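Student: all I have is the shape, not the residue letters:
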C-alpha cells in the first residue's frame, strides 16, 4: 500500500480520527458512546472587574482536563488559585466527571496541586529543560 503523510488542519482531521477510534472500540465490543468535548473557562475578577486569574479545561468521556491555570503575581497566595480549582471541581461534579487531570512543571505549581487534593501519577525528568520535571496529576471525584 502506498501512502503520503501531509499536514492537515485539526478541524478537518479530528472528526475522521475520532470516527476511526469509535469503530475500533466497537469492533472490540466496547459500548462507549461518542463524547463531544466541552471547553470551559472561569475567570477571577478583582473589584475593578479586571481579570486576576483564570482556568481553562476540557471535558471528554467524563474526564475534566485542566489545560491552563494562571493567577496574577500580585494576587498569588490570596486564595484565588484555590478558588478557581474549587470551581473546576464543582463543575466537574455537577457534570458527572469521573476525575480531574492536569500536568504541571517543577517550576510551576506541583505543591499547589497536592494541597488541592491531587495525587501525582508520575513525572518526566529533564523536561522541558534539563533539571526540570513535568508532573502528571489526578483527582478522582
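Tutor: Perfect, I can see it now. The shown structure was predicted, so the numbers you read here are calculated from the model rather than taken from an experiment. Numbers count the residues shown, from 1 in each chain.
Student: contacts and neighbour counts: CA atoms only from here.
Tutor: Will do.
Student: output the longest helix belonging to the chain.
Tutor: In the chain, ranked by residue count with DSSP state H as the criterion, the top helix is helix 10-27.
Student: and here's the other structure:
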C-alpha cells in the first residue's frame, strides 16, 4: 500500500460559495484561493486511509484524517500527515493547523510537533474541540 494524491470533487453549491468568497476577497485584499490537498491509501481498490485538507494563505489546513480500524497503529496517520506537510512546504506554506476533539486524541498531533493554540469547551458537552498548529522550519 502507498499514499496517492486523489482528485477532490466539488459540487456546484461549494463552487458557488467559493466564488463568492473569492469575489469578496478581491475587495479585502486577501484572495481566497484554496488549493485542495487530498491523499488516500488504497488496499485492493478500497480506500483504507485518507487525509482531506487544503492550502491557502501560506498554511495547510487538515480538515479530516481517517485510518481504517484494521490499519491503526501501523503509522499510516503519521505518514499521511507527513506527506501533506511535504506538499504544503512545496507550496510555500509556513505551517499547518488542524482542529480535533479530546475524544479523537489531540496527542497524536502533539507527537508530530503540533502545539495547541485554542479550544472550544463543551463541544460536544463534556469534551473540547482543540485547535493545534505546527510551524515549518523557514
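Tutor: That came through fine. This structure is a prediction, so every number in the text was calculated from the model and none was measured.
Student: if we can go back for a sec, buried stuff in the longest helix of structure 1?
Tutor: residue 22 (16 or more other C-alpha atoms under 10 Å).
Student: what's the answer for stretch 102-121 of structure 1, then?
Tutor: So, applying 16+ other C-alpha under 10 Å, buried residues of stretch 102-121 of structure 1: 102, 103, 104, 105, 106, 110, 113, 116, 118, 119, 120.
Student: over to stretch 68-75 of structure 1?
Tutor: Taking 16+ other C-alpha under 10 Å as the neighbour-count basis, stretch 68-75 of structure 1 is seen to contain the buried residues 69, 70, 71.
Student: narrow those to those in strands?
Tutor: The members of these that map onto strands under DSSP state E are 69, 70, 71.
Student: now which residue in structure 2 aligns to the second one?
Tutor: Matched to structure 2 by TM-score structural alignment, residue 70 of structure 1 sits across from residue 66.
Student: list the contacts for its match?
Tutor: Applying C-alpha atoms under 8 Å, 6 or more residues apart in numbering to residue 66 of structure 2 gives the contacts 49, 50, 51, 77.
Student: next: residue 95 of structure 2.
Tutor: Neighbour list for residue 95 of structure 2: 58, 59, 60, 88, 89, 133, 134, 135, 136 [criterion: C-alpha under 8 Å, 6+ apart].
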